[in-house]
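In: need a 3D model of the sequence below.
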Amino acid sequence: MNRYLKLLCLPPLLAALAACTTPAQSPEETLPGQPAPVEASDNAPLVVPDLNALRDTPARKLAGRFQRANWAEMPGWSNDDLSNFWPLFVRNCRGLMRQTSGNLAAPARATPRAWQPVCAAAAKLEGTPMDAAAVRQFLQMHLQPWQLNGADNRQAANTVTGYYEPLVRGSRRQGGVYQWPLYGVPEDLLTIDLGSVYPELAGKRVRGKLVGKRVVPYDTRASIEASGKRPPVIAWVDDPVDNFFLQVQGSGRVLLTDGPDAGTTMRVAYADHNGQPYVSIGRWLIDKGELRANEASMQNIRAWAQRNPARVREMLNANPAVVFFREEVVTDPELGPKGAYGIPLVAKRSIAVDASFVPLGTPVYLSTTWPSSDRPLQGLVFAQDTGAAIKGAARADLYWGFGDEAGAQAGRMKQRGQMWVLWPKQAGEPTAR
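Out: All right, here's what the predicted structure looks like:
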């Protein structure tokens, strides 16, 4: 999804709504000269290249430690309802079979050659009814669970947060209540891959712009607003707080309410950011004495903005970071935006991970609890997204889906969790490219 991911540094509700977040990495890149991968229809056949046709790239070291485990060791495994899981597994195989680029600035991906036999076996089952029992049998026949451990070689436990896709009201034209822009990528934005020049900085990127012969940091939110040359605007939103928190999530849907497109919904997906550090507007309001720490909810921030319309820009400009978007068509309302892996996210089946521990595309068994409770929340998910605030072994951000209910669950999510990585039996320990 390439969004801001939550780094929870305040109480849970404040953290979820006014979180100390940092931008995610860019999506997996294609090989030079190749077109970007096209997302195939769920009804299209799964095409798996021959093993010798999958060009390998140098291995990337994973920070995680893995311990071979049994299926019975994963709590709740036999209770996970896999009746609708098979199409998700096939779609993930399409991603696994993409050629790796070898670009060290992109997040680490599960090794395609390791997965080729498993995905080939899945392709042979095309047309075969796959109920929950058949899916479970296939997974247990072809995959091996590996417990994810920390540096102390004990099972890692870490924070599991949540994110979602919000809906806002907007227009393609500025006017009336539609005064709050969602920007596209500026023409003068530079993204510099430091690892291409200094190998020891692999994975590090900086954003900036060219002024004369010097590359300088890109403009802050306030500088962009004051500039006579703004980035292109994709849509104008009717509420500044909705606009802001859509940027926090990094992707969302816009219900267009006027003009020739009135009544239609478009998706705005993360495209890039200005490289400036994120500052929580909730923390800014607390520091200014405008709200108490236990009051910094989205509702109270919105109410403050309505009471103080002359200070709304001051509040927003306290955060110098800006997310830039691209427009996408919503082809299937049940699917979320594409994550950093380039695969559409699915509610409660997709997570963001630290790809240096769990490479993208990897099936993961996640054991955690429901938001603000001790009720078990356990099941198979796919590592399909990343974020700079999602760091460490077993750290995860669970995608809850679209709309207000998903937002309510995501906003309360700050639980502890553990992971088991599922990997092809014949391939040994998990590896990355």
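In: contacts and neighbour counts: CA atoms only from here.
Out: Fine.
In: need the helices for this structure, in chain order.
Out: Ranges of helices in the chain, per DSSP state H, are 12-17, 86-96, 112-124, 132-142, 221-226, 240-249, 281-287, 298-307, 312-317, 404-412.
In: taking these together, which one is wrapped up most tightly?
Out: Neighbour counts (mean count of other Cα atoms under 10 Å) averaged over each of the helices of the chain peak at helix 12-17, with a mean of 24.
In: so what secondary structure elements neighbour it?
Out: helix 404-412 (3 or more Cα pairs under 8 Å, 6 or more residues apart in numbering; DSSP states H and E).
In: what are the contacting residues of the helix it packs on?
Out: If you take Cα atoms under 8 Å, 6 or more residues apart in numbering as the criterion, helix 404-412 is touched by 12-13, 16-17, 161-167, 371-372, 398-401.
In: the structure of the following sequence is requested for comparison with the preceding one:
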Amino acid sequence: MTPAGRAAIFAALLAAASPAVGGSDLQILSFDDLSGWAEDDHEAALKTFLKTCDIPSEPEWRGLCKLAKAQGGGRSFFELFFRPVLIGGDEEALFTGYYEPELRGSLTPSARYRFPLFAKPRELPDGQPWATRAQIEEEGLLAGRGLEIAWVEDPVELFFLQIQGSGRIRLPGGQVIRVGYGGHNGHNYRSIGQEMIRRGIYEAHQVSAQVIKNWVRRNPVDGQELLRHNPSFVFFRKVTGNDPGEGPIGAMNRPVTAGRSIAVDPDFTPLGAPVWIEKNGAERIRRLMIAQDTGSAIKGSQRADIFFGSGDKAGKAAGKVRDPGRMVVLVPIQRAYAMTEEE
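Out: As a prediction, this is how the structure comes out:
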């Protein structure tokens, strides 16, 4: 799909329907078309929806937020005021998982804690490519500039922290600080797993986050070179004021919810929108989730990253997910009907 086509769909979802939207890229469904819809916990989805529904500035979304707070009703609320819209035609979805990792670290460098998390440098141009991961690390472009937030002991875990975009740093005294996504260097993410497959290191069915971590640790020199195949480099910010019992802060500046929040491509899926997930694979998921986060590797109309929670257990579950299926956006009913009339 062309950038113009993406823009037309996005505009139709957020505002008035566009004549350019329709055909095979967009299809209005009924709730009966959603596999497992009746069996879901719609109250849990509504609770997650309410965390961010007041953020979109469009009057229609604000009105729905007020109705959700006043009426509740879970399933009846979504069925009364939304219609399911399939974006992307016959394109198969790709679902992956993410989590909030916890790393051991320190606020000061030492022989043990040598690998820094950096804040975004001021001169970084918005929306334009800057130095690559290899250039930043090999040339020390950020060293000695006071951009270090903390230092951690494991460079492999730090790499995966950048992929996740947020996490916790447990300090030597037991205190925990939270870090969130603070920007990136403008380069697209390249999959390390796919590169390992291309190089013949592993077959596709063998690759997982844990497999990658183990291989890099066993092969420190080649492993470092492999990680630099991904030119994207993520910067962080220290997160304060967030309840430790809640999830990390997502792209809407609110905590995300394990099993109910997803990261999406906002060029296709409006942040804050309910999204019906039909994930296949070893562990099928049929669930209403809320688009409350983004990620540099999440691109396309049928692409979502499912938030699994915090810690090692969540990390292992998230690392196993790379499954096909379908995702359907719930669009305010007036706009869904307007789209139908334009076809």
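In: on that earlier part again, any of the contacts of helix 404-412 of structure 1 buried? List them.
Out: Buried by 16 or more other Cα atoms under 10 Å: 12-13, 16-17, 161-167, 371, 398-401, out of the contacts of helix 404-412 of structure 1.
In: if we can go back for a sec, which one of the helices of structure 1 lies closest to residue 150 of structure 1?
Out: Proximity to residue 150 of structure 1 (Cα to Cα) singles out helix 112-124 among the helices of structure 1, at 23.6 Å.
In: next one: that closest one to chain centre, how far?
Out: Here helix 112-124 of structure 1 is found 25 Å from its chain centre; the criterion is Cα atoms, centre = their mean, to the nearest Å.
In: of all the helices of structure 1, which lies closest to residue 62 of structure 1?
Out: With Cα to Cα as the measure, helix 112-124 is the member of the helices of structure 1 nearest residue 62 of structure 1 (15.3 Å).
In: picking that back up, any chance of TSV for the helices of structure 1, columns distance to residue 425 of structure 1?
Out: As requested, the helices of structure 1 are exported to TSV (distance: least, Cα to Cα, whole Å):
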stretch	distance to residue 425 of structure 1
helix 12-17	38
helix 86-96	16
helix 112-124	9
helix 132-142	6
helix 221-226	49
helix 240-249	36
helix 281-287	48
helix 298-307	46
helix 312-317	51
helix 404-412	34
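In: ok, the closest residue in space to residue 191 of structure 2 that isn't next to it in sequence - contacts?
Out: Spatial nearest neighbour of residue 191 of structure 2, chain neighbours left out: residue 230 (6.8 Å); criterion: Cα to Cα, 6 or more residues apart in numbering. Residue 230 of structure 2 is in contact with 133, 189-192, counting by Cα under 8 Å, 6+ apart.
In: at 10 Å instead, please
Out: Shown in contact with residue 230 of structure 2 (Cα atoms under 10 Å, 6 or more residues apart in numbering): 132-134, 159, 187-192, 195.
In: drop anything exposed from the residues you listed.
Out: Among those, the ones that count as buried by 16+ other Cα under 10 Å are 132-134, 159, 187, 189-190, 192, 195.
In: how about those residues in TSV, adding distance to residue 321 of structure 2?
Out: What follows is these, written out as TSV (distance: Cα to Cα, whole Å):
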residue	distance to residue 321 of structure 2
132	28
133	26
134	28
159	19
187	24
189	18
190	17
192	15
195	18
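In: looking at the residues you listed, which is nearest residue 270 of structure 2?
Out: Nearest to residue 270 of structure 2, judged by Cα to Cα, of those is residue 189 at 21.5 Å.
In: out of the buried ones among the contacts of residue 230 of structure 2, the closest to residue 248 of structure 2 would be?
Out: Residue 248 of structure 2 lies nearest to residue 159 out of these, by Cα to Cα, at 17.9 Å.
In: and that closest one, what pairs with it in structure 1?
Out: Aligned against structure 1 by TM-score structural alignment, residue 159 of structure 2 finds its counterpart in residue 244.
In: got a list of what the nearest residue to that match once chain neighbours are set aside touches?
Out: Spatial nearest neighbour of residue 244 of structure 1, chain neighbours left out: residue 316 (7.7 Å); criterion: Cα to Cα, 6+ apart. By Cα under 10 Å, 6+ apart, residue 316 of structure 1 lies in contact with 221-222, 240-241, 244, 279-281, 284.
In: which one in structure 2 is aligned with residue 138 of structure 1?
Out: Under the alignment (TM-score structural alignment), residue 138 of structure 1 maps onto residue 77 of structure 2.
In: with residue 181 of structure 1 instead?
Out: Match for residue 181 of structure 1 (TM-score structural alignment): residue 116.
In: how many residues are close by the closest residue to its match other than its chain neighbours?
Out: In space, and not counting its chain neighbours, residue 116 of structure 2 is closest to residue 151: 4.2 Å by Cα to Cα, 6+ apart. Around residue 151 of structure 2 there are 25 other residues, counting by other Cα atoms under 10 Å.
In: what does residue 366 of structure 1 give?
Out: 27.
In: leaving out the residues flanking it, which one is nearest to the aligned residue in structure 2 for it?
Out: Superposed on structure 2 with TM-score structural alignment, residue 366 of structure 1 falls opposite residue 277. Spatial nearest neighbour of residue 277 of structure 2, excluding adjacent residues (Cα to Cα, 6+ apart): residue 327 at 4.8 Å.
In: ok, the one you found touching residue 95?
Out: Yes - using Cα atoms under 10 Å, residue 327 of structure 2 makes contact with residue 95 at a distance of 9.1 Å.
In: so for those two, which residues contact both of them?
Out: With Cα under 10 Å, 6+ apart as the test, residue 327 of structure 2 and residue 95 both reach 277-279, 302-304.
In: got the contact list for residue 150 of structure 1?
Out: Applying Cα under 10 Å, 6+ apart to residue 150 of structure 1 gives the contacts 63-66, 156-158, 357, 392-394.
In: which part of structure 1 matches the lengthiest strand in structure 2?
Out: Ordering each strand of structure 2 by length in residues (DSSP state E) puts strand 322-332 first. Aligned using TM-score structural alignment, strand 322-332 of structure 2 spans residues 414-424 in structure 1.
In: average offset between that stretch and structure 2?
Out: For stretch 414-424 of structure 1, the mean deviation from structure 2 after alignment is 2.1 Å (mean Cα distance after the TM-score superposition for structure 1).
In: what is the burial count for residue 308 of structure 1?
Out: Neighbour tally, residue 308 of structure 1, other Cα under 10 Å: 12.
In: er, residue 28 of structure 2 actually
Out: Considering only other Cα under 10 Å, residue 28 of structure 2 is surrounded by 18 other residues.
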